[in-house]
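S.K.: sequence? don't have it. structure:
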């Protein structure tokens, strides 16, 4: 099996992040590298409820640092490990570093790959194909992604493999499992709750041919939400498709359509009071179109919406215009303006447009 195809099948991160790392050691079949990025911006992305006016200031844009290692075990097997931490660059205190990734993996060209720990989930290889722009990208998959396994899955065991059909394309398969756990989840500034998660499982299929991909994933497991009367099956069917390669010269198109049960939450007004609840049925949509010029300028427009399918109302919808420019392979400038297209019915709020202007330096 082709190693590049295996990497595509096993790593949701190939869709959502630019992999830049410095190899510090490579000897006798062992490597060690350091990577990540520092990303800061000036923008208007938060609202100060106390002042009832927009808060313009300095923001971080998902900065992180990671350490990776590989070791050749012989007979075609390679072990690898990665640790990645989010950086709190603006505030001091006890949470300057928080875990993003931490796993150990075992790969073979023919037998595939298994990994254990906090890792990008197979589900993300389908749902994350539009999670590309730096300033504004996918939101719905990150609501409770560590516990539900929709983005970076916590305490996850995964396996993936891929088959190369030559001119007929390639097919990737990924499966994953998460055990029972209890976790504190923050749904909003005013609501933090303890949920109990049962065993969770997911499967993802990725088919690629001639620069086009078609993808499907299913994610399921029971959750005992503290604000609901009984345990619910939280599951999701997600479909996606892409054309091209994001950031490479030319056109990139991506679309995501997810049908969810008890996977998304929303805050809606009941009388004068805002109430946050888990949505029984919801639909999430993400669309992205970008065009990279030969001078390294990448222009994009994206759209995202979450619908309360039970009430037939829009929870939120946004669209953003963005630009990214690679001054070098390690230094990228970016700008974006996101239009709040607003929700409807219970979810109707004042429009809150946002903008960001910043830079990302890859370590």
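M.R.: Ah, there it is. Since the structure is predicted, the reported quantities are computational estimates derived from the model, not experimental observations.
S.K.: make it CA atoms for all contacts and neighbour counts henceforth
M.R.: OK.
S.K.: element containing residue 7, please.
M.R.: Applying DSSP states H and E as the criterion places residue 7 in helix 3-10.
S.K.: let me fix that, I meant to ask about residue 339.
M.R.: Going by DSSP H and E, residue 339 is in strand 331-340.
S.K.: same for that strand, what does it pack against?
M.R.: strand 313-326, strand 354-362 (3 or more C-alpha pairs under 8 Å, 6 or more residues apart in numbering; DSSP states H and E).
S.K.: recalculate using a threshold of 10 Å.
M.R.: When contacts are defined as 3 or more C-alpha pairs under 10 Å, 6 or more residues apart in numbering; DSSP states H and E, strand 331-340 sits against strand 30-48, strand 297-308, strand 313-326, strand 354-362.
S.K.: quick one, that strand and strand 30-48 angle?
M.R.: 40 degrees (axes from the mean of the first three to the mean of the last three C-alpha atoms, to 10 degrees).
S.K.: so strand 331-340 versus strand 297-308, what angle?
M.R.: 40 degrees.
S.K.: residues contacting the nearest residue to residue 226 once chain neighbours are set aside?
M.R.: Leaving aside its sequence neighbours, residue 226 sits nearest to residue 195 (C-alpha to C-alpha, 6 or more residues apart in numbering; 5.5 Å). Neighbouring residues of residue 195 by C-alpha atoms under 10 Å, 6 or more residues apart in numbering: 147, 181-185, 223-228, 231.
S.K.: before we move on, back to that, can I get the helices and strands packed on strand 331-340 in JSON lines including mean neighbour count?
M.R.: As requested, the helices and strands packed on strand 331-340 are exported to JSON lines (neighbours: other C-alpha atoms under 10 Å):
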{"stretch": "strand 30-48", "mean neighbour count": "18"}
{"stretch": "strand 297-308", "mean neighbour count": "22"}
{"stretch": "strand 313-326", "mean neighbour count": "21"}
{"stretch": "strand 354-362", "mean neighbour count": "21"}
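S.K.: in a markdown table, list those strands along with distance to residue 87.
M.R.: Below are these laid out as a markdown table (distance: least, C-alpha to C-alpha, whole Å):
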| stretch | distance to residue 87 |
| --- | --- |
| strand 30-48 | 8 |
| strand 297-308 | 26 |
| strand 313-326 | 22 |
| strand 354-362 | 13 |
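S.K.: how about the contacts made by residue 13?
M.R.: 7, 19, 119-122, 124-125, 128-129, 131, 151-152.
S.K.: presented hereafter is structure B, for comparison with structure A:
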């Protein structure tokens, strides 16, 4: 899964000391590092129980020891000229440490793979990597080990497809302002293009940072996440997603707030709004963290919500209150343990879960 602030801090500290990644080559402006981690966890999750008709009639507790995102990767960079550096990253995260095997399908084992150029002009990246809305909007609320609050990506269910075949330009900071724009291109030879035509999406965001405060806004038109209308046979994108997140840091305390939306074009799909608050506190040997989110399924736009607040709550399709609580503890510079609880407010307590785990980074 995703690293906590503690894990990120550990990785940064170890990188600075040369212990986090093994540098296998560093000569004439070219550097190659090997890095990774082992993540193993125990999960106990309330899982849906269906009857013969496929209807959910309850939930039962099911547990397992599982790999939690064990990763092995390579990072390289080369100084092309003063102020211009080329770089690459190749990462695998489906190693299945709990079962000592790799993914049976090689297409399922990759995590990130990209090349890029960075310098005074900014950063240009090409390949497969996390979505901008994930990095700038969703992660500041819950970038946890086992459980996160839901978001506009889980609402449309196409997050993995959003990570591939992308190019992104990220600007340098201009007095605190920064922007990023990009596209995901799927050619007509791609299996994902069910209408056999080439398609290019558009996404972008802006961010402003002033001292301990930052605010970011991101939009993605999801053009390459397509579906077929069962009535008309027409192919269309699933919709649009966008959001705004603000953060404020005081010493070792980080506070964050998010407003996010998924506009659905899917037949019988639901527009969904997400309103969230997050907090993370570093107590010295680790972090304690929490998040609360109100999910409004079948909601109107952000502005129309002001008018709808005067209407009967029953006019809405569904609403949920989600809570994530967690803590971690640093055993050493490269090893930590964690525990998390998730409550998703679904019928029969479905998806509610408890997890504990250990991570070792190198």
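M.R.: All right, it came through fine. Fair warning: this is a prediction, and the values are worked out from it, not measured in the lab.
S.K.: sorry, back to before: give me the mean distance between the strand holding residue 339 of the first structure and the second structure.
M.R.: Its aligned residues in the second structure lie a mean 1.2 Å from strand 331-340 of the first structure after superposition (mean C-alpha distance after the TM-score superposition for the first structure).
S.K.: could you check the angle strand 313-326 makes with that strand?
M.R.: Going by the same axes, to 10 degrees, strand 331-340 of the first structure makes 160 degrees with strand 313-326.
S.K.: the second structure: matching residues for strand 331-340 of the first structure?
M.R.: Mapping strand 331-340 of the first structure onto the second structure (TM-score structural alignment) gives residues 335-344.
S.K.: please compute how far the matching stretch lies from its chain's middle.
M.R.: The chain centroid and the centroid of stretch 335-344 of the second structure are separated by 17 Å under C-alpha atoms, centre = their mean, to the nearest Å.
S.K.: what about stretch 220-230 of the second structure, start to end distance?
M.R.: Separation of the first and last residues of stretch 220-230 of the second structure by C-alpha to C-alpha, to the nearest Å is 25 Å.
S.K.: pull the contacting residues for the residue positioned nearest the centre of the second structure.
M.R.: Most central in the second structure under C-alpha atoms, centre = their mean is residue 134, positioned 4.2 Å from the mean C-alpha point. Contacts for residue 134 of the second structure were tallied using C-alpha under 10 Å, 6+ apart; they are 140, 143, 151, 152, 153, 159, 218.
S.K.: that older thread, among the contacts of residue 13 of the first structure, name the ones in helices.
M.R.: Among those, DSSP state H puts 7, 124, 125 in helices.
S.K.: so how far is residue 230 of the second structure from the counterpart of the last one in the second structure?
M.R.: So the one you mean is residue 125 of the first structure. Using TM-score structural alignment, the equivalent of residue 125 of the first structure in the second structure is residue 135. Going from residue 135 of the second structure to residue 230 of the second structure by C-alpha to C-alpha gives 34 Å.
S.K.: more crowded one of these two?
M.R.: Neighbour count, other C-alpha atoms under 10 Å: between residue 135 of the second structure and residue 230, residue 135 has more, with 12 against 9.
S.K.: in this structure that one contacts residue 163, no?
M.R.: No - with contact defined as C-alpha atoms under 10 Å, residue 135 of the second structure does not reach residue 163; the gap is 11.7 Å.
S.K.: which residues do those two both contact?
M.R.: By C-alpha under 10 Å, 6+ apart, no residue touches both residue 135 of the second structure and residue 163.
S.K.: check contacts around the residue lying closest to residue 198 of the first structure once chain neighbours are set aside.
M.R.: Spatial nearest neighbour of residue 198 of the first structure, excluding adjacent residues (C-alpha to C-alpha, 6+ apart): residue 180 at 4.5 Å. Going by C-alpha under 10 Å, 6+ apart, residue 180 of the first structure touches 147, 155, 196, 197, 198, 199, 200, 221, 222, 223.
S.K.: which residue in the second structure aligns with residue 180 of the first structure?
M.R.: Under TM-score structural alignment, residue 180 of the first structure pairs with residue 186 in the second structure.
S.K.: separation between its match and residue 264 of the second structure?
M.R.: 21 Å.
S.K.: same check on residue 319 of the second structure?
M.R.: In terms of C-alpha to C-alpha, residue 319 of the second structure sits 17 Å off from residue 264 of the second structure.
S.K.: check contacts around residue 297 of the second structure.
M.R.: So residue 297 of the second structure contacts 155, 261-262, 269-274, 316-320 (C-alpha under 10 Å, 6+ apart).
S.K.: list only buried entries from these.
M.R.: By neighbour count, with 16 or more other C-alpha atoms under 10 Å, these hold 155, 261, 262, 270, 271, 272, 273, 274, 319, 320 as buried.
S.K.: which ones among those lie within strands?
M.R.: 261, 262, 272, 273, 274, 319, 320 (DSSP state E).
S.K.: quick one, what contacts the last one?
M.R.: For residue 320 of the second structure, the contact set (C-alpha under 10 Å, 6+ apart) comprises 274, 293, 294, 295, 296, 297, 343, 344, 345, 346, 347.
S.K.: go on, the second one?
M.R.: Remark: with contacts taken as C-alpha under 10 Å, 6+ apart, residue 262 of the second structure is in contact with 151-156, 220, 238-243, 270-274, 297, 299, 301.
S.K.: go on, the first one?
M.R.: The contact partners of residue 261 of the second structure, by C-alpha under 10 Å, 6+ apart, come to 151-153, 155, 219, 240-244, 271-275, 295-297, 299-302.
S.K.: recalculate using a threshold of 6 Å.
M.R.: For residue 261 of the second structure, the contact set (C-alpha atoms under 6 Å, 6 or more residues apart in numbering) comprises 152, 241, 242, 272, 273.
S.K.: over to the fifth one?
M.R.: Residues touching residue 274 of the second structure, when contacts are defined by C-alpha under 6 Å, 6+ apart, comprise 259, 260, 294, 295.
S.K.: my guess is the first one contacts residue 244. True?
M.R.: Yes - using C-alpha atoms under 6 Å, residue 259 of the second structure makes contact with residue 244 at a distance of 5.4 Å.
S.K.: what about residue 145 of the second structure, neighbour count?
M.R.: 26.
S.K.: next one: residue 195 of the second structure from residue 236 of the second structure, what distance?
M.R.: In terms of C-alpha to C-alpha, residue 195 of the second structure sits 9 Å off from residue 236 of the second structure.
S.K.: just give me the match in the second structure for residue 42 of the first structure.
M.R.: So, by TM-score structural alignment, residue 42 of the first structure is matched to residue 42.
S.K.: pull the contacting residues for its match.
M.R.: Residue 42 of the second structure neighbours (C-alpha under 6 Å, 6+ apart): 64, 65, 355, 356.
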